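Enquirer: sequence first, then the predicted structure:
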Amino acid sequence: MPTGIQLRDAREQLFDAAECVLLRDGANALTSRAITMEAGCAKGVLHRHFEDFDAFLAEFVLDRIRRIEHQAAALREAAGTGAVADNVTSALADVFGSVAGAIVPLITFRDELRARLRRAGLVGLPVVTEAAAMIASYLTAERDLGRVAAEADIDTLAPTLIGAGHLLYADRKGTAPEAAAVRKMVAAVLADVLQEAQHERR
C-alpha cells in the first residue's frame, strides 16, 4: 500500500507529464499511454491512483486551477504597484501562456470531464471562469486604491479581457503573441477606467 507521500509524488509526476504532453502535442494527444510514457512509468500507475482516465483529467484540471488561485493572490498583492495595464498583461500571459490555455479545448471537447468538474462544484467554463475571477479581484483592489475609476463595470471588464486575451493566444502552435500586442488590447479595454490613461496616451 503506497504511503501518502508516495501517492502525492505519483500524482504530481503524472500531472506534470500530462502538462508536458498537452503543451507539446495538444488535447487530442492526451491519452493515458502518452502520459505514463512521458512520466516514465507503467500505464497501470495511473489507474492505481485514479478511478479512470476522466477522473485523472478532472483532478489534473483542479490542480491547475489551484495554481490560478495562487496567481490571483499574488496579483491582488501587486495592486498599487506598477501600471495596471502591465499587471493585467502579465496575468494574461501567465494564464494563457501556460497549460491553463491548453486546458480550455480539453474541457470543451470532453463531455464526461465537464460533468465531473460540474460535480466538483465548478461553474461556467473551468479555468476561464477562474481567470476572469482573478482579473476581477485585482481590478476591484485597484478600484479600492483609486487607480481604477469608481464607476468601472468590473463584472464586464474582467470577462472581456479574458475573452480578448484567449483570442490573442489561441491557435498559436507554441508561438505566443507579442507582449506589446496583448498590452495594447488591455489598454484599449481599460482606457476609460484607468486613472493613468491620459498620461499613457501622451
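Expert: That came through fine.

Enquirer: can we go C-alpha only for contacts and neighbour counts from here?
Expert: Will do.

Enquirer: show residues contacting stretch 176-184.
Expert: Applying C-alpha atoms under 8 Å, 6 or more residues apart in numbering, the external contacts of stretch 176-184 come out as A85, D86, T89, G97, G165, L168, Y169.

Enquirer: find the nearest non-adjacent residue to the second one, please.
Expert: So that's D86. Once flanking residues are discounted, D86 sits nearest to R183: 6.8 Å by C-alpha to C-alpha, 6 or more residues apart in numbering.

Enquirer: which element is the one you found on?
Expert: helix 179-190 (DSSP states H and E).

Enquirer: R66 versus the residue nearest to D86, what's the distance?
Expert: 26 Å (C-alpha to C-alpha, to the nearest Å).

Enquirer: okay, the two: which has more neighbours?
Expert: Using other C-alpha atoms under 10 Å as the criterion, R183 and R66 rank with R183 on top: 19 against 13.

Enquirer: next structured bit after the longest helix anywhere in the chain?
Expert: What stands out as the longest helix in the chain, according to DSSP state H, is helix 53-77. The first helix or strand that comes after helix 53-77 along the chain, using DSSP H and E, is helix 84-96.

Enquirer: which elements pack onto that following helix?
Expert: helix 53-77, helix 128-144, helix 154-169, helix 179-190 (3 or more C-alpha pairs under 8 Å, 6 or more residues apart in numbering; DSSP states H and E).

Enquirer: another one to put next to it:
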Amino acid sequence: MPTGVAIRDVRQQLFDAAERVLLRDGPSALTSRAVTDEAGVAKGVLHRHFADFDAFLAEFVLDRVDRMDSQAAALREAAGTGTVAGNLADALTALFGSVAVAIVALVTFRDELRARLRRTWPAGVPVLTEAVGMIASYLTAERDLGRLAADADVDTLAPTLIGAGHLLFADRQGGPPETEAVRKMVTAVVGGVVREPEAGR
C-alpha cells in the first residue's frame, strides 16, 4: 500500500495485525516488520504513529486491556443468574481463550515493554490485574446477593481463580482445556463459599 494513501484507523489496523502475529507465531516473532507486513502497510507507518516499537506494544497491551470492560460488564450482569461456578468458568474460558494468555507471555518476554507499562500500570501484569478486578467485582455482587457466604474472602478468591485459570490455559501443546476441567478448578476454589444450588447448569 502506498504510504501516501490515508489509512482508516491505522492504529487499530496495526493493533489487530499485532494480535494475529502474536497468536499465530508467539512473542518472539512480534517485530515492527512483522506487524506492518501483516497489516499490509509500509514500514514507516508504524513509526509515524508511535515513538518506537515498545511504545506501540505498550499501547497495544492497554488497548486489549480496555476491551475487557465489556467482558467485565457481562459478568457483573450475570450475578444472580445461572450458577456461580458456571458463570466463573464461562468468564475464565472467554478471558483465557482470547489474546490474554499471549499478552501475558509478551509482557514477560520483553523487559522494555514491562518498564514502559510500569509508568502507567504500577503493579502486576495489566491483563491479569484487570482480570482479578473483573472476577472480584462479580464475586462481590454474588456475595451481596447471598449466593456466596457473607465472609467469603473475595480478595483472595479472585487472584486464586485467575492464577489457576492462567495455569490451565497457558503454554498448552494441544487445544484449550475441556470445559469440565475449568469447572472442576472453579468448584475447587469457590465450592466452600457457594450458597446456591449448583445442579441447574
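Expert: Here it is on my side, so go on. Model, not experiment: these values are computed from the prediction.

Enquirer: and stretch 111-131 of structure 1, what's buried?
Expert: L113, R114, R116, L117, L122, P126, V127, V128, T129, E130, A131 (16 or more other C-alpha atoms under 10 Å).

Enquirer: again, but for stretch 184-200 of structure 2
Expert: Those would be M185, V186, T187, V189, V190, V193, V194, for stretch 184-200 of structure 2 by 16+ other C-alpha under 10 Å.

Enquirer: just send those residues back as CSV, with distance to R48 of structure 2 too.
Expert: Shown next, in CSV, are the buried residues of stretch 184-200 of structure 2 (distance: C-alpha to C-alpha, whole Å):
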residue, distance to R48 of structure 2
M185, 46
V186, 45
T187, 49
V189, 47
V190, 48
V193, 52
V194, 52
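
Enquirer: tally of neighbours for the closest residue to I162 of structure 2 other than its chain neighbours?
Expert: Spatial nearest neighbour of I162 of structure 2, chain neighbours left out: V132 (6.3 Å); criterion: C-alpha to C-alpha, 6+ apart. By other C-alpha under 10 Å, 22 other residues sit near V132 of structure 2.

Enquirer: V132 of structure 2 pairs with which position in structure 1?
Expert: Using TM-score structural alignment, the partner of V132 of structure 2 in structure 1 is A132.

Enquirer: measure its match to V95 of structure 1 for me?
Expert: Taken as C-alpha to C-alpha, the span from A132 of structure 1 to V95 of structure 1 is 10 Å.

Enquirer: swap in L75 of structure 1?
Expert: L75 of structure 1 is 12 Å from V95 of structure 1, by C-alpha to C-alpha.

Enquirer: equivalent analysis for E196 of structure 1, please.
Expert: Taken as C-alpha to C-alpha, the span from E196 of structure 1 to V95 of structure 1 is 25 Å.

Enquirer: cool, and M134 of structure 1?
Expert: Counting by C-alpha to C-alpha - M134 of structure 1 and V95 of structure 1 are separated by 10 Å.

Enquirer: more neighbours, the two?
Expert: Applying other C-alpha under 10 Å to M134 of structure 1 and V95 shows that M134 carries more neighbours, namely 26 against 22.

Enquirer: wait, that one touches H70, no?
Expert: No: M134 of structure 1 is beyond contact range of H70, at 9.6 Å (criterion: C-alpha atoms under 8 Å).

Enquirer: ok, back up a step: my read: the residue nearest to I162 of structure 2 touches A158, true?
Expert: Yes: if you go by C-alpha under 8 Å, V132 of structure 2 and A158 touch, sitting 5.4 Å apart.

Enquirer: show me what contacts the most centrally placed residue in structure 2?
Expert: Nearest to the geometric centre of structure 2 sits A100, at 3.3 Å (C-alpha atoms, centre = their mean). Residues in contact with A100 of structure 2 (C-alpha under 8 Å, 6+ apart) are V127.
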